[in-house]
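**Q** quick one: sequence plus predicted model below, questions after.
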Amino acid sequence: MPAVQAAREAARRMSCSNNFKQIGLGIHNYHSAFNQLPTHMTGTWGDAGSNDGTHSRLEHSGGRLSIFVGLTPFIEGQALWEQISNPSMGIDGTTGRGGGVPYSAMGPSPNNGGNYGPWQTEIPTLRCPSDPGSGLPAYARVNYAACLGDSPFRGSAGQYDNSFNSTTARSQQLQAAQRGAFVPREKMGFRDIVDGLSNTIIAGEIATDLGDLDVRTMPRTDLAMLGDTYGTAPTGSPSLCSNHADIDPTRPQFFMVASLLDANEGRGHRWAGGQPVFTVMNTMLPPNSPTCLLATFEVGDVQTFERQRSGVLPPSSRHQGGCHVLMGDGAVKFITDSIEAGNGANTPVSANGGVATNNGPGAASPYGLWGSLGTRAAREVISEEF
């Protein structure tokens, strides 16, 4: 039986790799069509102050869509894309967003899409066959996530606040800290990946949450790290996540207490949602390490939910010993949990340009080979196999 199980897992792992290759091909075809990568955290939104009754999140997607929404017609999801890009009623066939009014094109916010059919539709290409997660409480699961680099700063909403207003300060913070292939709400392309497509991770695999307090899939939200001000030097590091007080010392793969997140807000629980916990990974802690979210909201963001926070979000998988990542050139690599990842006690690259720190804007990644692979233009030299 062990040999049979191993053979079955090898087949599932190969199928997962093939899915990722399809996603990579879809990204390249998308870039050929639009001369850019699909935008992370995009979509429709109302006027400034879009939380008011005039512009509810049922009327627009709130600028919270993942890269996979735009990719649907490029990964054999044309029929689903037709539903998304046109007005449609709800899955009950009558109410839509209330009073018989259909949902607008591009749908409601994935956080408010319980009656919107496309957000409830699971896409086989976005699922790893080794992951047993299925059905509720998730909306529709996804096992792949966009890489945002080696820092959590401004990783939730980019340079914009919740009403889509920007400031020069937030724009500077974004440019300094968000160094991955994808940047929230920014147009990115292959020309931005100066380090080379074959040397840069653009997406990674993630395990979906099964409700079992797995340290990889239901992040803690009380990480005493960094706070919400950029006028002071960073005060925490990813190692706080690895050594979190909630981790069970007798079963270090699990937390002892439940997260503040709702049951339907675990890793990979909404393929259409661009918020960090759903479809984002970064390269601070190595694969299959614990996940954590920032203790407080990012400066200038009026946010009320833990799911909207950025944090330490390593990739993960149900495969033995590592997970798949997608490189910019379309190659799929299997990265082991033991990849050289520097010192997790280092503070992340800071968005604060005014404080003397070794990890300020433009610094080499403090997370070794792993962190270097996550940055698009930090000019690190990749001199070893991975």
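**A** Alright, I've got the coordinates.
**Q** all contacts plus neighbour counts: C-alpha atoms, from now on.
**A** Fine.
**Q** please report how far Ser104 lies from Ser85.
**A** According to Cα to Cα, to the nearest Å, Ser104 and Ser85 sit 8 Å apart.
**Q** those two: which is more packed in?
**A** Set Ser104 next to Ser85 and count neighbours by other Cα atoms under 10 Å: Ser104 wins out with 20 against 14.
**Q** which residue ranges form the strands in this structure?
**A** Using DSSP state E, the strands of the chain run over 144-147, 201-205, 220-223, 280-281, 292-294, 311-312, 322-327, 332-336.
**Q** let's bring in a second one:
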Amino acid sequence: MRIRRNAFTLVELLVVIAIIGVLIALLLPAVQQAREAARRMQCSNNFKQLGLALHNYHDTFGAFPYGSRAGTVSYPNLSGVNWRTSILPFLEQKNVFDQLNFETGSFNEPFTGNEVLNNLVIDAYICPSSPVDPKVAAPNALNGNQGSLMHQYVGIAGAYPDPGGRTAVVKQTARGYAAGTGMLRPGEVTRFRNATDGTSNSLMVSEQSGMVDGVVLAANYGGGWAGQPESHPVPSIGSTSENYYYTGLTTVRWQINYETATASSSSQPYENNTILNSLHPGGVMGALGDGSTRFIPETIDMEILRRLSACDDGQTVSF
């Protein structure tokens, strides 16, 4: 007498496995999209924090911080700071800020006098979609011991060529074109009244959380906190061969997510036209002068992007 047992045949089992595989293949992109949507939302929240911090700074001091400024100690100590250091108290980092030595301390490794900055990570300066380790510096950046956070958000100093055709406030240097027409400027401060095109039409901060041809090239030559070696603003640049550069800012010259680095412009972290980029599909996040957050598509017309990057060129464009 035979006992009949109920079970799957080999063919049935293979069919079930195949169906499960198809379902997983269909579901996986949706899961990835959901994860990226969450990361993009977090990135947008970071920009909201930065916009609010910059506005609170303006309310407190009557102006936005120097986009990048020199300090009292000359290169290579880079004792000056950029806007990302200045707004620390408004990012709930007042305890860190109060320990900083702005007279003789270094804002680059080894952070002599400012050891509190060593290995300090501020989540508000890091894009959650970026696979880039924020402690890994670009080639030729001053971050040999990886103790300085490589910030992934950059201030907008202006654009080249200037949409208004001005040349006195956009100067060519040995390190690329430098502008003093944006919301965050090298060597000087701005106020709301400087944004004559309207704060809602002026890009203030954007992203450098991606890579250029597989290399990290962001405005972090002296690390994420340092400023610039020269103390003068852009209008006082006297020569196209002047070795003028800054940390924490970029003068917009290239298309978003542009994949080619250009010598003496965007090929080094000490050049002035480092590219806006990210790993968000299709563009970058940005904060406008009114504190609002926008997604800027990589397909944006360059003339519109330049107009958004210059806050006082008289070429108003609605975002």
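**A** Structure's in. What do you need? Quick caveat, the model's predicted, so the values are computed rather than measured.
**Q** tell me which of the strands of the first structure sits most buried.
**A** strand 280-281 (a mean of 32; mean count of other Cα atoms under 10 Å).
**Q** residues in the second structure aligned with that strand?
**A** Mapping strand 280-281 of the first structure onto the second structure (TM-score structural alignment) gives residues 249-250.
**Q** so how far does that stretch sit from its counterpart in the first structure?
**A** With mean Cα distance after the TM-score superposition for the first structure, stretch 249-250 of the second structure departs from the first structure by a mean of 2.5 Å once superposed.
**Q** what lines up with Ala34 of the second structure in the first structure?
**A** Using TM-score structural alignment as the criterion, the counterpart of Ala34 of the second structure in the first structure is Ala7.
**Q** what about its match, distance to Leu126 of the first structure?
**A** For Ala7 of the first structure, the distance to Leu126 of the first structure - Cα to Cα - is 22 Å.
**Q** just Ala295 of the first structure next, same as before
**A** The value you get for Ala295 of the first structure to Leu126 of the first structure, if Cα to Cα is used, is 30 Å.
**Q** between these two, which has more neighbouring residues?
**A** The neighbour comparison of Ala295 of the first structure against Leu126 (other Cα under 10 Å) goes to Leu126, with 22 against 19.
**Q** just give me the match in the second structure for Leu80 of the first structure.
**A** Using TM-score structural alignment, Leu80 of the first structure sits opposite Val96 in the second structure.
**Q** pretty sure its match sits against Val116.
**A** Yes: Val96 of the second structure is within contact range of Val116, at 6.7 Å (criterion: Cα atoms under 8 Å).
**Q** how many residues are close by the match of Ala34 of the second structure?
**A** 12.
**Q** go on, Ala6 of the first structure?
**A** For Ala6 of the first structure, the count of nearby residues is 11 (other Cα under 10 Å).
**Q** from Gly321 of the first structure, how far out is it?
**A** In terms of Cα to Cα, Ala6 of the first structure sits 13 Å off from Gly321 of the first structure.
**Q** what's Gly374 of the first structure aligned with over in the second structure?
**A** If you follow Gly374 of the first structure across to the second structure using TM-score structural alignment, you land on Ser309.
**Q** pull the number of nearby residues for that match.
**A** Neighbours around Ser309 of the second structure, by other Cα under 10 Å: 31.
**Q** kindly report the same for Ser50 of the first structure.
**A** By other Cα under 10 Å, the residues close to Ser50 of the first structure number 18.
**Q** how near is it to Asn112 of the first structure?
**A** Ser50 of the first structure sits 14 Å away from Asn112 of the first structure, going by Cα to Cα.
**Q** counting contacts, what elements does the helix of greatest length in the second structure pack onto?
**A** Criterion DSSP state H: the longest helix present in the second structure is helix 10-61. Contacts defined by 3 or more Cα pairs under 8 Å, 6 or more residues apart in numbering; DSSP states H and E place helix 10-61 of the second structure against strand 283-288, strand 293-297.
**Q** ok, now with 10 Å
**A** Applying 3 or more Cα pairs under 10 Å, 6 or more residues apart in numbering; DSSP states H and E, one finds that helix 10-61 of the second structure makes contact with helix 83-86, strand 153-159, strand 203-207, strand 283-288, strand 293-297.
**Q** I'd like those as TSV, with distance to Gln49 of the second structure appended.
**A** Formatted as TSV, those follow (distance: least, Cα to Cα, whole Å):
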stretch	distance to Gln49 of the second structure
helix 83-86	12
strand 153-159	12
strand 203-207	11
strand 283-288	10
strand 293-297	10
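**Q** of the ones you listed, which is nearest Val252 of the second structure?
**A** strand 153-159 (4.5 Å; Cα to Cα).
**Q** residues in the first structure aligned with that closest one?
**A** Using TM-score structural alignment, strand 153-159 of the second structure lines up with residues 144-150 of the first structure.
**Q** what does Asn56 of the second structure align to in the first structure?
**A** In the first structure, Asn56 of the second structure lands on Asn29 (TM-score structural alignment).
**Q** and the strands of the first structure: which comes nearest Arg57 of the first structure?
**A** Across these, closest to Arg57 of the first structure is strand 280-281 (Cα to Cα), at 21.6 Å.
**Q** who touches the closest one?
**A** The contact list for strand 280-281 of the first structure, computed with Cα atoms under 10 Å, 6 or more residues apart in numbering, reads 40, 66-67, 144-150, 152, 155-156, 180, 182, 202-206, 267-268, 273-274, 287, 291, 310-316, 374.
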